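Novice: 3D, please:
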Amino acid sequence: MISVKLTAQIFRVVAIAEAVTWLALLIAMFFKWVLGHEEAIAIPGMTHGIVFMVYVVVALFAAWRLKWNLVTTGLALVASIPPFGTLVFEVWAKRKGLLGGTEAPSKVAAA
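Specialist: The predicted model follows:
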């Protein structure tokens, strides 16, 4: 079985990859719509589509493995729709300690 820590790491890598492919697709769309290069979105579009599907599968696996509630799982899935939403979700989940508990901010007691 994949460890909780490895699950969180895989989720984070795929979330970042999804955002990077969104950026590539947005740049390609500029080339298509502004500069008239019709073929510009073929490879970035397919790449983003594949990474998007991988993100959804990994998010569902992470939700199961990291014991996310339904709201958190829904937020992870919805985050894949707007550009760079997966990065926003990843940072939020990291701060909330939802990525394996290893990234949660520690509370230091005042001495």
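Novice: please make it C-alpha for all contacts and neighbour counts, starting now.
Specialist: Fine.
Novice: so which strand or helix has the residue nearest in space to the middle of the chain?
Specialist: Averaging the C-alpha coordinates of the chain gives a centre point, and the residue nearest to it by Cα atoms, centre = their mean is Ala15 (2.2 Å). Secondary structure assigned from DSSP states H and E places Ala15 in helix 4-33.
Novice: for comparison, sequence B:
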Amino acid sequence: MTKLLPLFRITAVLEGLSYILLLFIAVPIKYLQDDPQFVKMLGMPHGLFFMAYIVLAVMLGAELKWPNRTLFIVLVAAIIPFGTFYIDKKYLRNENA
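Specialist: Prediction:
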């Protein structure tokens, strides 16, 4: 097992959680209540988790010799709500064995 895998799994969960909070809580509050405070509060951490997810995905993909298709799916999952949770279940849990 690679040392990057646990770090990537944690980053994937944090990225997914921050994205869901941003999309389904902060953005509706911003537009329905005209209060951008939560978007400002969640935007920066989400951006950092997103960039870390992309970098770690590329590094892990190279280390585990993922096919290009798998790497593409893992990268695209970062922009789909709940996508990182799917990636963790489908691709990453099996790598622990």
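Novice: and the TM-score between them?
Specialist: Comparing the chains after superposition, counting by TM-score structural alignment, normalised by the length of structure 2, produces a TM-score of 0.89; 96 aligned residues with a Cα RMSD of 1.5 Å.
Novice: re the thing from before, list the buried ones in the helix holding Ala15 of structure 1?
Specialist: Under the neighbour-count criterion of 16 or more other Cα atoms under 10 Å, helix 4-33 of structure 1 has 4, 7-8, 10-12, 14-26, 28-29, 31 buried.
Novice: which other helices and strands does the longest helix along structure 2 contact?
Specialist: Taking DSSP state H as the assignment, the helix of structure 2 that covers the most residues is helix 37-64. Counting contacts by 3 or more Cα pairs under 8 Å, 6 or more residues apart in numbering; DSSP states H and E, helix 37-64 of structure 2 is packed against helix 4-21, helix 27-32, helix 68-76.
Novice: one more pass at 7 Å, please.
Specialist: helix 4-21 (3 or more Cα pairs under 7 Å, 6 or more residues apart in numbering; DSSP states H and E).
Novice: average distance between the helix it packs on and structure 1?
Specialist: Averaged over the aligned pairs, helix 4-21 of structure 2 sits 1.1 Å from structure 1 after superposition, using mean Cα distance after the TM-score superposition for structure 1.
Novice: so what touches that helix?
Specialist: Applying Cα atoms under 7 Å, 6 or more residues apart in numbering, the external contacts of helix 4-21 of structure 2 come out as Leu42, His46, Phe49, Phe50, Tyr53, Leu56, Leu60, Pro81, Phe82, Thr84, Phe85, Asp88.
Novice: residue in structure 1 matching the last one?
Specialist: In structure 1, Asp88 of structure 2 lines up with Glu90, judged by TM-score structural alignment.
Novice: residues contacting its match?
Specialist: Taking Cα under 7 Å, 6+ apart as the definition of contact, the neighbours of Glu90 of structure 1 are Arg12, Ala15.
Novice: helix or strand for it, which one?
Specialist: With secondary structure defined by DSSP H and E, Glu90 of structure 1 is part of helix 85-96.
Novice: tell me which residues of that helix come out buried.
Specialist: Within helix 85-96 of structure 1, the residues that count as buried by 16+ other Cα under 10 Å are Gly85, Thr86, Leu87, Val88, Phe89, Glu90, Ala93, Lys94.
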